[in-house]
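Colleague: Sequence unavailable; structure follows:
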């Protein structure tokens, strides 16, 4: 909208509020958990809703985010329209194949390695990192907390990192349904146990921004990814002290001045303790990170690339 477009969004995988989410859990998630097969019908239902949305809106251009569960009827419905598909995950983690991607039009991907592969396959591709929503600003009355925060899903490698810091006396706190001991969250994630780490429930995005900005430092844990997560830009954009588990961030941020990178548990523990003990040093990191993000890594910057992509159709 900031670039002069009238925008209508359609969340094709929206399950329809609390009742819809509960039905989704019973109809699809539970059978999958107990080994009763794949999530049959999800792609068909999402495709039908997306086709109906296209018919209703009659768009002049379309940006598809990921879109790997959408069937051929959807892609036929936007045939001939300026369009671009933005992939925020490695293609190996999706239902996409090179052959399927060849028929959908221009592609933007957050993965540098996929961009190379797509180019080698003669696809219309460009590398496009994720971004920070600078319109959703942190609360002006934030009070700093003596916590090292983590906001996100619970995976074994992430749990190992947080457990290590907790055992070393670093005041960590995780947020998300996978970490929370709340009975509703335990039911939603089909589990009995909860890790021995201080934790809170899921956070709305605005609240997550506040938590990252207020924390003494905030963890951004990737694992087996070559693209950088949205959290990379959000944590920096809100003025957080971002602890990043990758050193290949050069070109996006300057390690040691705008974000803090680490490769060993000992390095991470030392950085956390310094962030807690030297707030003036941490404040310089915060300011530099936010300045770089606002100058180069907002969604406004990314939309300009998407516009150029759909102009090539």
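Modeller: Right, received. Where do you want to start? Computed from a predicted structure; not experimentally measured.
Colleague: Could you use CA atoms for every contact and neighbour count after this?
Modeller: OK.
Colleague: which residues in the stretch 201-313 of the chain form helices?
Modeller: Shown for the stretch 201-313 of the chain, the helices assigned by DSSP state H, counting those that start in this stretch span residues 205-214, 230-237, 265-277, 279-296, 299-310.
Colleague: Name the nearest residue to the residue nearest the centre of the chain, ignoring sequence neighbours.
Modeller: The structure's the chain has its C-alpha centroid closest to residue 230; by CA atoms, centre = their mean the separation is 4.0 Å. Once flanking residues are discounted, residue 230 sits nearest to residue 130: 5.5 Å by CA to CA, 6 or more residues apart in numbering.
Colleague: element containing that neighbour, please.
Modeller: Counting by DSSP states H and E, there is no helix or strand that carries residue 130.
Colleague: Report the contact partners of it.
Modeller: Going by CA atoms under 8 Å, 6 or more residues apart in numbering, residue 130 touches 88, 110, 228, 229, 230, 233, 297, 299, 302.
Colleague: ok, now how distant is the nearest residue to residue 196 once chain neighbours are set aside from residue 300?
Modeller: Spatial nearest neighbour of residue 196, chain neighbours left out: residue 163 (7.8 Å); criterion: CA to CA, 6+ apart. Distance of residue 163 to residue 300, given as CA to CA, to the nearest Å: 37 Å.
Colleague: do residue 67 as well
Modeller: For residue 67, the distance to residue 300 equals 22 Å [CA to CA].
Colleague: Show me which of those two is the more surrounded one.
Modeller: residue 67 (21 against 17; other CA atoms under 10 Å).
Colleague: Tell me if that one really is in a strand.
Modeller: No: counting by DSSP: H, G, I helix; E, B strand; the rest coil, residue 67 is not part of a strand but coil.
Colleague: Contacts only, for it.
Modeller: Residue 67 neighbours (CA under 8 Å, 6+ apart): residue 85.
Colleague: any idea how far it is from residue 158?
Modeller: Here residue 67 is placed at a distance of 27 Å from residue 158 (CA to CA).
Colleague: Then residue 221?
Modeller: Residue 221 sits at a distance of 7 Å from residue 158 (criterion: CA to CA).
Colleague: just residue 218 next, same as before
Modeller: 13 Å.
Colleague: The two: who's more crowded?
Modeller: Higher neighbour count among residue 218 and residue 158: residue 218, with 27 against 18, using other CA under 10 Å.
Colleague: Give the closest residue to that one in space, chain neighbours not counted.
Modeller: Closest to residue 218 by CA to CA, 6+ apart is residue 149, at 4.6 Å.
Colleague: then this one, side by side with the first:
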């Protein structure tokens, strides 16, 4: 199949933006429903377009216009902060917009990513279409409010974690294992090498501890994200005043995160109790970065010591991080090998191609 086009639905009432040039013959229309999280839907849409689909994207939790942002803050986020449960209101709003977008798209197939704030009305509409559909969970199952009965009837369920795919299969779900990936076509501005380790992502206690151990050992380290940033706007946005005493920057878009992690002496990837491997597992080596990851089972994808670095304790991270800063030539060999493996096996296009066998 040759590459096609995709459309990103703008807020209701405005004009969608179409990307690419339509093919001369009619191709199947794929309706991609996704969270707005870091713009991953754009990369995933490109990957499915490369499989020959005309892809229309709807981000169910994107509040793009000023009026939508104001409504979200005033009617959902602020009441939630003071103890009011606004889950039902959010589900109703997201579902209403998703149903309208689905009716407008009139697709031949439907791929839903997460869908964690879409109500039963949306799924009823999908079932009524009678078209092939899949649900892709690129996060842990426990972060979703789906019952086993629902998962058994929704269609194929793709999980980013092999263990969860196996568990779902044992429970009678048509489940398949689809790891995360990375986008080699993302426009990444080149940056000069930096003699520091970086972490890009949310702030959790285990991550704070690791970064503070590095800093205490004299290893230069920098964190990126609104939960780390010392900027007053980010303190207000997160409803927090205290921050770890670490060098930190504000949120950065995905393409800039790719560049920052590639330029650093090393990029830290901390999973904790996650069942599957995060996007970062493939992004860092994919863009030529030196990955320091806390999961030995990364060996499913990369050769530890040759294509990525695996740390087993805070002390081990300090040891590896110090060497990465001190011996850049050592890191360069690992970067190059990890990048080759990523481009050969771990792009979103590889994932999209694998998933074509599972439509029902």
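Modeller: Cool, got the structure. On a predicted model such as this, the values are computed, not experimentally measured, just so you know.
Colleague: what's the TM-score here?
Modeller: Overlay of the two chains. TM-score (TM-score structural alignment, normalised by the length of the first structure): 0.96; 310 aligned residues with a CA RMSD of 1.3 Å.
Colleague: returning to that earlier point: translate the residue nearest to residue 218 of the first structure into the numbering of the second structure.
Modeller: Using TM-score structural alignment, the partner of residue 149 of the first structure in the second structure is residue 198.
Colleague: That match reaches residue 266, doesn't it?
Modeller: Yes: between residue 198 of the second structure and residue 266 there is a contact at 6.5 Å, judged by CA atoms under 8 Å.
Colleague: more crowded one of these two?
Modeller: Under the criterion of other CA under 10 Å, the comparison of residue 198 of the second structure against residue 266 puts residue 266 first, with 32 against 26.
Colleague: Map the more buried one onto the first structure.
Modeller: Mapped onto the first structure by TM-score structural alignment, residue 266 of the second structure lines up with residue 217.
Colleague: which residues sit in contact with its match?
Modeller: With CA under 8 Å, 6+ apart as the criterion, the residues that contact residue 217 of the first structure are 147, 148, 149, 240, 241, 242, 243, 272, 275, 276.
Colleague: So which of those is the closest to residue 13 of the first structure?
Modeller: Nearest to residue 13 of the first structure, judged by CA to CA, of the contacts of residue 217 of the first structure is residue 149 at 28.7 Å.
Colleague: looking at this, the closest one is in a strand?
Modeller: Yes: assigned with three-state DSSP, residue 149 of the first structure falls within a strand.
Colleague: and it, what does it touch?
Modeller: So residue 149 of the first structure contacts 172, 173, 174, 175, 211, 212, 215, 216, 217, 218, 219 (CA under 8 Å, 6+ apart).
Colleague: and residue 232 of the second structure, what pairs with it in the first structure?
Modeller: Taking TM-score structural alignment, the alignment pairs residue 232 of the second structure with residue 183 from the first structure.
Colleague: can you check residue 300 of the second structure too?
Modeller: Applying TM-score structural alignment, one finds that residue 300 of the second structure aligns to residue 251 in the first structure.
Colleague: Over to residue 322 of the second structure?
Modeller: So residue 322 of the second structure corresponds to residue 273, using TM-score structural alignment.
Colleague: tell me the contacts of that match?
Modeller: Listed by CA under 8 Å, 6+ apart, the contact set of residue 273 of the first structure reads residue 170.
Colleague: And residue 298 of the first structure, by the same measure?
Modeller: Contacts of residue 298 of the first structure (CA under 8 Å, 6+ apart): 131, 132, 133, 134.
Colleague: what's the answer for residue 31 of the first structure, then?
Modeller: Residues in contact with residue 31 of the first structure, defined by CA under 8 Å, 6+ apart, are 37, 38.
Colleague: what residue of the second structure matches up with it?
Modeller: Under the alignment (TM-score structural alignment), residue 31 of the first structure pairs with residue 79 of the second structure.
Colleague: Let me see the contact set for the nearest residue to residue 71 of the first structure once chain neighbours are set aside.
Modeller: In space, and not counting its chain neighbours, residue 71 of the first structure is closest to residue 47: 5.7 Å by CA to CA, 6+ apart. Going by CA under 8 Å, 6+ apart, residue 47 of the first structure touches 12, 69, 70, 71, 73, 74.
Colleague: The counterpart of the last one in the second structure in helix, strand or coil?
Modeller: Aligned counterpart of residue 74 of the first structure in the second structure: residue 122 (TM-score structural alignment). The three-state label for residue 122 of the second structure, taken from three-state DSSP, comes out as helix.
Colleague: roughly how far apart are residue 122 of the second structure and residue 6 of the second structure?
Modeller: Residue 122 of the second structure is 22 Å from residue 6 of the second structure, by CA to CA.
Colleague: Between the two, which is the more surrounded one?
Modeller: Ranked by neighbour count (other CA under 10 Å), residue 122 of the second structure and residue 6 place residue 6 first, with 27 against 20.
Colleague: Just give the closest residue to that one, not the sequence neighbours.
Modeller: Using CA to CA, 6+ apart and skipping the chain neighbours, the partner closest in space to residue 6 of the second structure is residue 55 (4.1 Å).
Colleague: Let me know whether that neighbour touches residue 18 as I believe.
Modeller: No: between residue 55 of the second structure and residue 18 no contact is recorded; they are 9.6 Å apart, counting by CA under 8 Å.
Colleague: Those two: who's more crowded?
Modeller: Neighbours per residue, other CA under 10 Å: of residue 55 of the second structure and residue 18, the larger number sits with residue 55, 31 against 14.
Colleague: if I pick that one, what's in contact with it?
Modeller: 5, 6, 7, 29, 30, 31, 32, 45, 48, 49.
Colleague: Is the last one in contact with residue 7, as I believe?
Modeller: No: in this structure residue 49 of the second structure lies outside contact range of residue 7 using CA under 8 Å: 10.1 Å.
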